[in-house]
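# Okay, here's the prediction I keep looking at, along with the sequence it came from:
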Amino acid sequence: MTVDQSSPQTTEDFPFGPDHETWEEILQSQGLHNGQAGLVSGPLKNPTHEYPEEPGIDARDFQIAGHALTDVQRRRALDSMARYLTYKRDHMLGYQFSQDTDGSRRDLSRFLDFHVNNMGDPFDRGGYKPNTRVAERAVLDYYASLWHAEWPHNPKNGESYWGYMTSMGSTEANLYALWNARDYLAGKMLLKTKSDGKQTLTYVEPETSPKNEKLVTPVVFYSQDTHYSFGKGMRVLGMYNVYGAAQKFKYMNEKCPIGDGWEGCRDGVPSNKDGEVDIDKLYKLVKFFVEKEHPILVSLNYGSTFKGAHDHVEEICHKLLPLFEPQHLEHELTFGPKQKVTRRRFWIHVDGALGAGYGPFMRMASAEPHVFHWTPEVTLPAFDFGVRARTKKGKSVDMVSSISMSGHKWPGVPWPCSLYMSKVKYQMAPPAEVPVIGSKDTTFAGSRNGFSPLVMWNALAQLSYSDQVERCRIATELAEYMERRLKEIDITPSLEVARTPGSFSVRFRRPNARLLAKWSMSEVGDHVHAFVMPSTTREEIDELVYDLQTSDAFIEPAPHIEHEESFEAQLAALPSVELADGFISLGGVPISGRGME
């Protein structure tokens, strides 16, 4: 690569870094001057003026230039970050992340001296030996038991579970579910083939004619309360929701099976006021696309992002199964004169980012209150691999194909991680083995964080089932306490306090930006929510209640940072585009709502 040094970049003269030097002074300290500045690019503007301000942190302390920071400067920056995070941890009510992670540092800090990497399939030995696969498999087995899967993992048993721990949160697990479901429902698979006398693995799709494209194009159904990352995953994978499929396959001229019309499905299947998917509308929409011969992918929420709702997975499965009989239960696909495979044509995924972590223990307490000395306010619906429904002929069918769950939400670890779990029979087998890593290439990422399984294992190893139920009881009682305290606030207009039964989320009218920032609150329209986790204290709730009763709690001050422009203002400045006839929507992109703008 050739670097153009003929015209060094011109930068403004402003202090940069902890020493408050100009960029030119920094370059000169490294011997880069007199035209050599072209070896790197300089800042066109002052980053501290261009990036959002974080009160309590001087961004210049973290700016890295050509020379190393001194130990004093580096520790000063880290100390300021520690103070900032400590304050935010003690005032964190807006997101469903447990802050109870003290044991991680005490027990596991020594493992930071190792590069642990769980690249490849968790059930292989792998070529890279400094890994934590033993801990990862133990964590997977733990949840396989809670989720009524067949375990331990057995690659020769189609009903056995398969899964892995991701390096991201449930976004990765949901993305993998979409990817796995898309290819399974489209009939794709890996086959051993011969080419020029050599055996190889080839990724193939079944024989179809252009007029039968719909037979291998799944339609994705998810509620309007689904996490925003699900729609993002669909766009990455080129998949269609109800609205997009209706456009692509020219169904827009037909009557929409629900009263909301096709436009009412742009952002997903409508939900009820508590955040649960509207089962009747879901049924009617699925029926429409089953009759059009599309494969069906339904994603259900178990502890949704904003309202903490639990879709009635078992009820939905019983209602949908008759629609899938008989052609969606067994469908033969042809790959060649001697290669045929039979697959079902529906996939039900459960996004249990939060709820799949605590749901099994809530259900334990409901079933055996005398054992756990507590009866939850509601019995949460069944949601896992144990959910079965019977066909008209009496055959028992396992309905749930995959589950995702976030470990940083429950039981709580210091950084994002998640689990994806499905069954061996749904894998795109036989998986390819990559010589570089000495393991089957079955996971989304190549290198995978080997520290997360160890942290998850350490958290779970300290908690009995009774301990987990107790954490659920504490969180529930704290949520009830917050709901009661907020309803006691007498202001006009009212706070509009609401809470979905069985949820740890309490919703109320949006306060000003100062309080949103103080409590890290997530907003949807004119409302926010507070998620009460086992690490939440009554003192935090009482402080929030006090803050909401101050005279300016719902008054927005005039903006004081000139360069900071709201997202709404940026959106308003964009020109509107009139789309041409025949365009295909891939689904609306939420710009508000879903709780995670």
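On my side now, so go ahead.

# C-alpha from now on. contacts and neighbour counts both.
Fine.

# List the buried residues for stretch 509-529?
509-511, 513, 515-524, 527-529 (16 or more other CA atoms under 10 Å).

# tell me which residues in the helix ranked longest in the chain are buried?
Longest helix in the chain by number of residues (criterion: DSSP state H): helix 465-487. By neighbour count on 16+ other CA under 10 Å, the buried set for helix 465-487 is 468-483, 486-487.

# and what of stretch 91-103?
Quick answer for stretch 91-103 (16+ other CA under 10 Å): His91, Met92, Leu93, Gly94, Tyr95, Gln96, Phe97, Ser98, Gln99, Asp100, Thr101.

# now the second one: how far from Asp526?
When distances are taken as CA to CA, to the nearest Å, Met92 and Asp526 turn out to be 20 Å apart.

# same check, this time on the last one
Relative to Asp526, Thr101 is positioned 32 Å away (criterion: CA to CA).

# now do the third one
Shown here: Leu93 relative to Asp526, a distance of 17 Å by CA to CA.

# do the same with Leu297
Distance of Leu297 to Asp526, computed by CA to CA: 32 Å.

# One more: Met168?
On the measure of CA to CA, Met168 and Asp526 end up 30 Å apart.

# ok so, going back, which two of the buried residues of stretch 91-103 have the greatest separation?
Gly94 and Thr101 (17.7 Å; CA to CA).

# Now do the strands in the stretch 401-550 of the chain.
With DSSP state E, counting those that start in this stretch as the criterion, the stretch 401-550 of the chain has strands at 418-423, 433-434, 439-440, 505-509, 522-524, 527-531.

# Alongside the first one, take a look at this:
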Amino acid sequence: MVSLFFFFKDFEPSAVTPRGLAPPGLIVNGDFSEMMRLKVSSTPTTPRKNLNLSVTEPGKNDGPSLDGTLMNYIDTLTQRINYHIGYPVNICYEHYANLAPLLQFHLNNCGDPFLQNTVDFHSKDFEVAVLNWFADLWEIERDQYWGYVTNGGTEGNLHGILVGRELLPDGILYASKESHYSVAKAAMMYRMNFENINASINGEMDYSDLKAKLLQNKGKPAIINVTIGTTFKGAVDDLDVILQTLEECGYTQDQFYIHCDAALNGLIIPFIKNMITFKKPIGSVTISGHKFLGCPMPCGVQITRKSYINNLSRRVEYIASVDATISGSRNGLTPIFLWYSLSAKGQIGFQKDVKRCFDNAKYLKDRLQQAGISVMLNELSIIVVLERPRDHEFVRRWQLSCVRDMAHVIVMPGITRETLDGFITDLLQQRKKWYQDGRISPPCVASDIGPQNCACSYHKIDFIIP
């Protein structure tokens, strides 16, 4: 049986390689493609089922051993990797063997990352290194920012909006209807007045509606959530247009606070155009670390201006530190995983990943369009939106996220052309059954993705014939 506890003197990476996963030697220069090819199956695997586990007393378990249960679980996950295309998680995390020895330690980054604790079992030095990297990326001087590694994008949004609320206690929170659900959660938790702004059909904020509501609430400060890549359609709210709208409505910089939710796109857009920058009057930026970068556990990065954080900071004698975080105790492993990935990949690596993802997203969109399937791909996005499959079994097999009559594929760094081809082939075969070889028409999804992207019989003709 495989031991789950490793020690540096005994640790052998091959000993913890699950069956079905490639040994570390097959991953060369961060290239995960060879490992992915080993797992490609001509027949899609079925979704995993609930294991119906229970905790048993030692010596009283008549079923599989503990290690056997875990290995079967790992085998199941391994076989499902090629069918994980509907959610923004980079599952190509190839450093697990190198970092596994850290699991023997309890690492707790409690309190302010820039202040040391009386306990040595933390990773704040790695955390600050990660924060400095993002501060440089988002163009804020190191002595001008404050931040921390969070448990994910939701915590980053909760923190950023809380900073805005503390700076502007009477402020009204504005966010588009395509914003992440955590923004409305923050408004509920903090008892904030909330204005839900309409969104255009591509998912971008409706700036005319924003302007109307700003003018309607003139005299009240504005706390605005700007989404840099919406959850479902990947649309990017235009920060410059929002700033111009605030100016046109008579809001000075001391009357508004802007939080940028860049959960997925915060590590994509900076390598295309310089959009996310503290040189503009923004208050905070958050990303999810487990998304484009990749990490085995949910995590994120939240950065705000150092001058803002005093409103939240509280001295805590018990931990001999100051705390301004949401969670207090924080996972000390995640900063090390993020630091390792950032250092191993580098900016050149990100540029390559971004280009490959954009190319593959366009490839998928073009293939679907050529097959007569309704499909949309926003500019600056790796999220391909298509008509919702008619079969729940198909949705579960490919682990798709669906809203109304739409589904989407998020083309992450680990998704290869081979995986996309498998999805397309399976989809086309299933559509023949769903629509009886053309005897039944696919639904119209013009109201969801726009008439120019809809391939229903009516809009198809409408856009082919002048």
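Arrived safely. These numbers were taken from a predicted model, which means no experiment stands behind them.

# Let me see the TM-score of these two.
Overlay of the two chains. TM-score (TM-score structural alignment, normalised by the length of structure 2): 0.79; 389 aligned residues with a CA RMSD of 2.0 Å.

# CSV please, covering the buried residues of stretch 91-103 of structure 1 and showing distance to Val236 of structure 1.
Shown next, in CSV, are these (distance: CA to CA, whole Å):
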residue, distance to Val236 of structure 1
His91, 35
Met92, 32
Leu93, 31
Gly94, 28
Tyr95, 26
Gln96, 26
Phe97, 26
Ser98, 30
Gln99, 32
Asp100, 34
Thr101, 33
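
# Can you lay out those residues as a markdown table showing secondary structure and distance to Glu314 of structure 1?
As requested, those are arranged in a markdown table below (DSSP: H, G, I helix; E, B strand; the rest coil; distance: CA to CA, whole Å):
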| residue | secondary structure | distance to Glu314 of structure 1 |
| --- | --- | --- |
| His91 | coil | 37 |
| Met92 | coil | 34 |
| Leu93 | coil | 31 |
| Gly94 | coil | 30 |
| Tyr95 | coil | 27 |
| Gln96 | coil | 25 |
| Phe97 | coil | 27 |
| Ser98 | coil | 28 |
| Gln99 | coil | 32 |
| Asp100 | coil | 32 |
| Thr101 | coil | 34 |
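
# Ala475 of structure 1 pairs with which position in structure 2?
Under the alignment (TM-score structural alignment), Ala475 of structure 1 pairs with Cys357 in structure 2.

# Relative to Gly414 of structure 2, how far out is that match?
When Cys357 of structure 2 is compared with Gly414 of structure 2 (using CA to CA), they lie 9 Å apart.

# can you check Lys355 of structure 2 too?
Lys355 of structure 2 is 13 Å from Gly414 of structure 2, by CA to CA.

# Would you map the helices across the stretch 151-300 of structure 1?
Secondary structure of the stretch 151-300 of structure 1 (DSSP state H, counting those that start in this stretch): helices located at 170-185, 228-237, 242-248, 279-291.

# how about the longest one, aligned to which bit of structure 2?
In this case it means helix 170-185 of structure 1. Aligned using TM-score structural alignment, helix 170-185 of structure 1 spans residues 153-168 in structure 2.

# so Phe361 of structure 1 is in which element?
Assessed by DSSP states H and E, Phe361 of structure 1 sits inside helix 355-367.

# Buried ones in that helix, by neighbour count?
Gly355, Ala356, Gly357, Tyr358, Gly359, Pro360, Phe361, Met362, Arg363, Met364, Ala365, Ser366.

# thought the fourth one was touching Ala475?
No - counting by CA atoms under 8 Å, Tyr358 of structure 1 sits too far from Ala475 to count as a contact (10.4 Å).

# got a list of what His529 of structure 1 touches?
Gly94, Phe306, Lys307, Ser505, Val506, Arg507, Phe508, Met521, Ser522, Glu523 (CA atoms under 8 Å, 6 or more residues apart in numbering).

# Kindly apply the preceding question to Val183 of structure 2 instead.
Taking CA under 8 Å, 6+ apart, we find Val183 of structure 2 in contact with Asn157, Leu158, Ile161, Ala175, Asn225.
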